[in-house]
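Engineer: sequence-free structure coming up:
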């Protein structure tokens, strides 16, 4: 037996799709000639004996003839196998059909099934498992979408692959996306089906039920008539005669609205189709009849729009029996990728036609009829050897394409899965864990909520708020900018004051000068000028307080919303506390600022401080004088003129104003920061803790908003699905 296996491997037959089982998935042993009872030498001897008994014409090649005395074409691999067994000549047809081919078929199926279990099945099982977790709700999974113009033969192809009859007719038959999940099982004569839509799941016990149940589902979802819907119908079939595939059948593309169809029915269908085929995870199966101009096919055009490179598109040519004589060459050129190139190429199939359906031709018999059609067709027979014709070749090809697609998709999916898990975890942190059930747990929960809130507002007041609450920039950064603007305003006021000072001094000299002789500085004039400037600065300081109060209040509100989101009554209570405290703290701050400006009405500075500033000012003025002015001053009399008196007054006023301005630049921000940040936060923390004293209202405070609870539940379910998927991937690794 080992020797025979080696000969088969050497013949190249194990890699050829022509004589494989329908889907290359199951083993069908030949009963009359069991594999283990035969060896190549025995078989060669039997062939020779059979040859002597045969009266059919002979030739020198390893060929054969059928019962009608017509030559039977042997596959090159079979011929090579015979030659390896020491036989060269003609093979009697009955021996070739009943003995040799089943023997080779069984050996091929053993090798294929082993490869399938090692390579294919894990990939298919992975996607099936992810679907069973409901992961399609969160992430796109690899699938095959079937598209085509109306009457292109889509339904026939799907029927041949699935082994069940699907809705047929004229016009729009597929009115909802139909997800066809095919799963191969080892047990023979087993068939199980489930149809799911709108949270309704129904078991099907016989393939004959499928067509009617799909029609019922479409009527429920899209309404009776010709309307379409984006709602998905899922049909799952488990059987021994189906490949492992997931196909999505989409409505046929309508060009013109007919009957009661909406005028924009064509656009509706195209939008529906595009929502599926534009996904990078989807392989697009474009069905085109052989007897139409492929360049004008709307389905192929749509596939090229979303997949210009053709990386995800497979062309399926149907109805080869309807091709006009003389045009077969064009069909072959299309299949050979010489007309409209697709990287994944084309496959031609012959499915049941309307006459076959009327004659109640079974799907199994249709497969046999298809095989005969291609084997005997003058132009298409070589396509069988190349694996480009027949439903079995299509099933194998699609399974292979899907598995390759899954392998390429997997690394990207793993990263996307990790990113989604992180995002949802962060989202769940925002919504919190939810309100517990028992009274003691609720009290503890409320204490934790209020304590966390208090810590956050205190941290914010100190300029250390958590990153979660930062909206573009920190609250303290905004407040600091306001303080800097206050300093800028004071500097601008000082500059303006210096420009207007000379005129003001002259005016005050006229108003307040008393019995002093010229040359003596009038202190009352000095005080009057200073007090007037202090009065002008008070209102801008109050405005600055108001701006900062709003900034802090807005930041505290954001913290409350974050901590008490989902418990509206507790959030409302915190807002009321904040509003009351804001007004109270603002009143205290206003009062303190007014006191500060009343103090500034008292003209005072330490002698040494004032003298130092005065000397510095005098030095600056001396340096600014020109040499001519210095020479003139030295020659003047020691008696002071009126102008000198005004200049001296200006110097004193300017010096003191600078001292006062520097004092206010620090003092106003200190007052605002103390009352509107530190004390506001501290008092708010205490007042929120006072809510715990009223035990009767705890239940009311923790009454959760329904939408928040639902959102948290949805996120938890999503996180659970994604986490299970991640664990499953890790197990596979």
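Structural biologist: Nice, I can see it. Just so we're clear, the structure is a prediction, and the values are computed from it rather than from any experiment. Residues are numbered from 1 along each chain as shown.
Engineer: please make it C-alpha for all contacts and neighbour counts, starting now.
Structural biologist: Noted.
Engineer: quick test: name the residue nearest the centre of this protein.
Structural biologist: residue 139 (6.8 Å; CA atoms, centre = their mean).
Engineer: ok so it is a helix residue?
Structural biologist: No: Residue 139 is assigned coil when assessed by DSSP: H, G, I helix; E, B strand; the rest coil, not a helix.
Engineer: give me the nearest residue to residue 724, chain neighbours excluded.
Structural biologist: Leaving out its chain neighbours, the residue that sits closest to residue 724 by CA to CA, 6 or more residues apart in numbering is residue 133, at 7.8 Å.
Engineer: of all the residues in whatever helix or strand residue 192 lives in, which ones are buried?
Structural biologist: In this assignment (DSSP states H and E), residue 192 forms part of strand 191-197. For strand 191-197, a neighbour-count test (16 or more other CA atoms under 10 Å) marks 191, 193-197 as buried.
Engineer: which neighbouring elements make contact with the helix or strand hosting residue 597?
Structural biologist: Using DSSP H and E, residue 597 sits within helix 568-601. Applying 3 or more CA pairs under 8 Å, 6 or more residues apart in numbering; DSSP states H and E, we find helix 568-601 packed against helix 523-563, helix 642-673, helix 679-689, helix 698-701.
Engineer: any idea how far the longest one is from the chain center?
Structural biologist: This means helix 523-563. Offset of helix 523-563 from its chain centre (CA atoms, centre = their mean, to the nearest Å): 48 Å.
Engineer: again with stretch 376-383
Structural biologist: Averaging C-alpha positions (CA atoms, centre = their mean) puts stretch 376-383 47 Å from its chain's average.
Engineer: below is structure B, check it against A:
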């Protein structure tokens, strides 16, 4: 199981090359406040002074530290690494340089930090990757983060505290990381910022290991026994106490070996019952053991994650397409594919069937038979036509002489007025189908022809060509629909086999009224005689009152207002009802014809024409050698996406190969 940590280190190096964080690798993250002793703890694990020191925020970039245990120089072969020195270090940002002087490692960390953050004590999330090879270290991977700060110093930004917190949380929120929470013993553990942050993401403490530093600096008469035993802050992975080197020890260059010996002596004197479970050496062994077990537990999920991501990035790389080699062939392929997909969407045979809404031919069918059909059926044949309108038309058609029969011209005048109302919904039907044909362009671009996303200029040109073709066919289709209505208006076919015979309609109306024309005449004469008798009686009465007749003033008949409404005679009622029934009968015939003819006209003059000529129109306007280079200029986003997908896919394939090398027997 000791080989698991080097495996994770190899995986970490693989994914660092692509700068991605899609895989949460098991690692140990070191968290603590400023001056809590983080640097001293890390240096004690390495056994060397190599970290920058000073006041304020010293660690200003994450430091990914990989410790690699190697055999001593005498047991090492040249073929293993080619290095004869006992200990050395390498940085990812300068791979070909080997650092055998740990003072130079410190200087390189400082220089690389300032290169990215400047000299104003600001921080950066870009990590520094350091690998240290030594026979005196246990294989470990740790991430040292900037210390939690409260007050900005120097030129630090005002939100430096928030920046540090966000950086720490971005690391420790990874469920596959172990949190090494460092707190100084001479501070209140209950207010430890490191433990607070750890508790936010790991409330049960299942992946938190607490380290209490500076045990030798506690006030006289006090100790950290309750803290180390977990009575103050319970942590599942345990609490380990250590003794740091003092600044005097560092200034006098006290050796690490002597510092660890003094640490053990202090622990034996003050914490004899915990001495075997405390100190820097025990901390290193504990971290190595915890990390190995943690890697073992995370490995199945890690394998699954790599497999899933490999499939996803293979699909992403496929959608980006291959770089263009033959422009002519690529152009023909894209144009043909677009035209085919466009026509298939209309026919309902497209590969990508929309499930959330009607699209293409299905929507056109809905427009023809639901939207257009229901609109026509909702038009009342007699809507907007009053009885007075009908009566006026009949009178105007008779001229100066009273007509014995209903004039046919009045019927034609009124029925044409009603038929004209069918034109507007018919033209609206054309407009709706035209809009759907326009919408299919975007549908095909989004779902079927992903190549168009690679070439934005070609996409724009295809949209322009198809839109132009639709725009050219729209007035032609509208004109034909207009002609359909005009044809119906041009000749009122009263001999149509479905048209009701006028004589039958008249007879039906008479029968419904319950009287014949003669009965109506007799009744009119009787009413007239009664009126004349009443008039004579009024005249006689008037003559007895006056001895001589009086002449009434002259009356101009043209000035007499025509009554707006009056009670119609039986004949007028009959004539109006006959005309209304005939209008309704003929209107329904024409409406049925228009309802059938308009969809056919739209399909022939617009939809089918576009289907038949789309590809030839695209080829004719776009397949021109001077345009190929410009139209097939790839989108910068697509090119970048392809490179990133290819790099990530390569990293995932390497990771899969590394993980596959782990045998089941190595896990136990």
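Structural biologist: Received, thanks. Everything numeric here is computed off the predicted structure, so don't read it as measured data.
Engineer: let me see the TM-score of these two.
Structural biologist: The TM-score (TM-score structural alignment, normalised by the length of the second structure) is 0.80; 594 aligned residues with a CA RMSD of 3.4 Å.
Engineer: before we move on, back to that, mind checking how far the residue nearest to residue 724 of the first structure is from residue 713 of the first structure?
Structural biologist: Distance of residue 133 of the first structure to residue 713 of the first structure, given as CA to CA, to the nearest Å: 16 Å.
Engineer: ok, now residue 253 of the first structure?
Structural biologist: As judged by CA to CA, residue 253 of the first structure and residue 713 of the first structure stand 40 Å apart.
Engineer: more neighbours: which of these two?
Structural biologist: More crowded of residue 253 of the first structure and residue 713, by other CA atoms under 10 Å: residue 253, with 24 against 14.
Engineer: what's the separation between that one and residue 520 of the first structure?
Structural biologist: Taking CA to CA, one finds residue 253 of the first structure at 104 Å from residue 520 of the first structure.
Engineer: circling back: out of the helices and strands packed on helix 568-601 of the first structure, nearest to residue 231 of the first structure?
Structural biologist: Among these, helix 523-563 comes nearest to residue 231 of the first structure, with 36.5 Å by CA to CA.
Engineer: for that closest one, packing partners?
Structural biologist: Contact here means 3+ CA pairs under 8 Å, 6+ apart; on that basis helix 523-563 of the first structure packs against helix 439-461, helix 475-512, helix 568-601, helix 642-673.
Engineer: to residue 233 of the first structure, which of the ones you listed lies closest?
Structural biologist: Set against residue 233 of the first structure and scored by CA to CA, these come closest in helix 568-601, at 40.0 Å.
Engineer: on the C-terminal side of that closest one, identify the next helix or strand.
Structural biologist: Helix 568-601 of the first structure is succeeded, C-terminally, by helix 607-624 (DSSP H and E).
Engineer: and residue 190 of the second structure, what's its match in the first structure?
Structural biologist: Using TM-score structural alignment, the partner of residue 190 of the second structure in the first structure is residue 295.
Engineer: for residue 215 of the second structure, same thing?
Structural biologist: Using TM-score structural alignment, residue 215 of the second structure sits opposite residue 320 in the first structure.
Engineer: please apply the same query to residue 288 of the second structure.
Structural biologist: Under the alignment by TM-score structural alignment, residue 288 of the second structure pairs with residue 399 in the first structure.
Engineer: is it true that its match touches residue 244?
Structural biologist: Yes: Residue 399 of the first structure is within contact range of residue 244, at 6.5 Å (criterion: CA atoms under 8 Å).
Engineer: between the two, point out the one with more neighbours.
Structural biologist: Ranked by neighbour count (other CA under 10 Å), residue 399 of the first structure and residue 244 place residue 244 first, with 30 against 20.
Engineer: aligned against the second structure, show me the partner of that one.
Structural biologist: Correspondence of residue 244 of the first structure to the second structure, assessed by TM-score structural alignment: residue 139.
Engineer: surely that match and residue 287 touch.
Structural biologist: No: counting by CA under 8 Å, residue 139 of the second structure stays clear of residue 287, with 9.6 Å between them.
Engineer: residues contacting the closest residue to residue 473 of the second structure other than its chain neighbours?
Structural biologist: Nearest non-adjacent residue to residue 473 of the second structure, counting by CA to CA, 6+ apart: residue 606, 5.8 Å away. Counting by CA atoms under 8 Å, 6 or more residues apart in numbering, residue 606 of the second structure touches 434, 470, 473-474, 477.
Engineer: so the helix or strand where residue 47 of the first structure lies matches what in the second structure?
Structural biologist: For residue 47 of the first structure, the host element (DSSP H and E) is helix 40-53. Aligned using TM-score structural alignment, helix 40-53 of the first structure spans no residues in the second structure.
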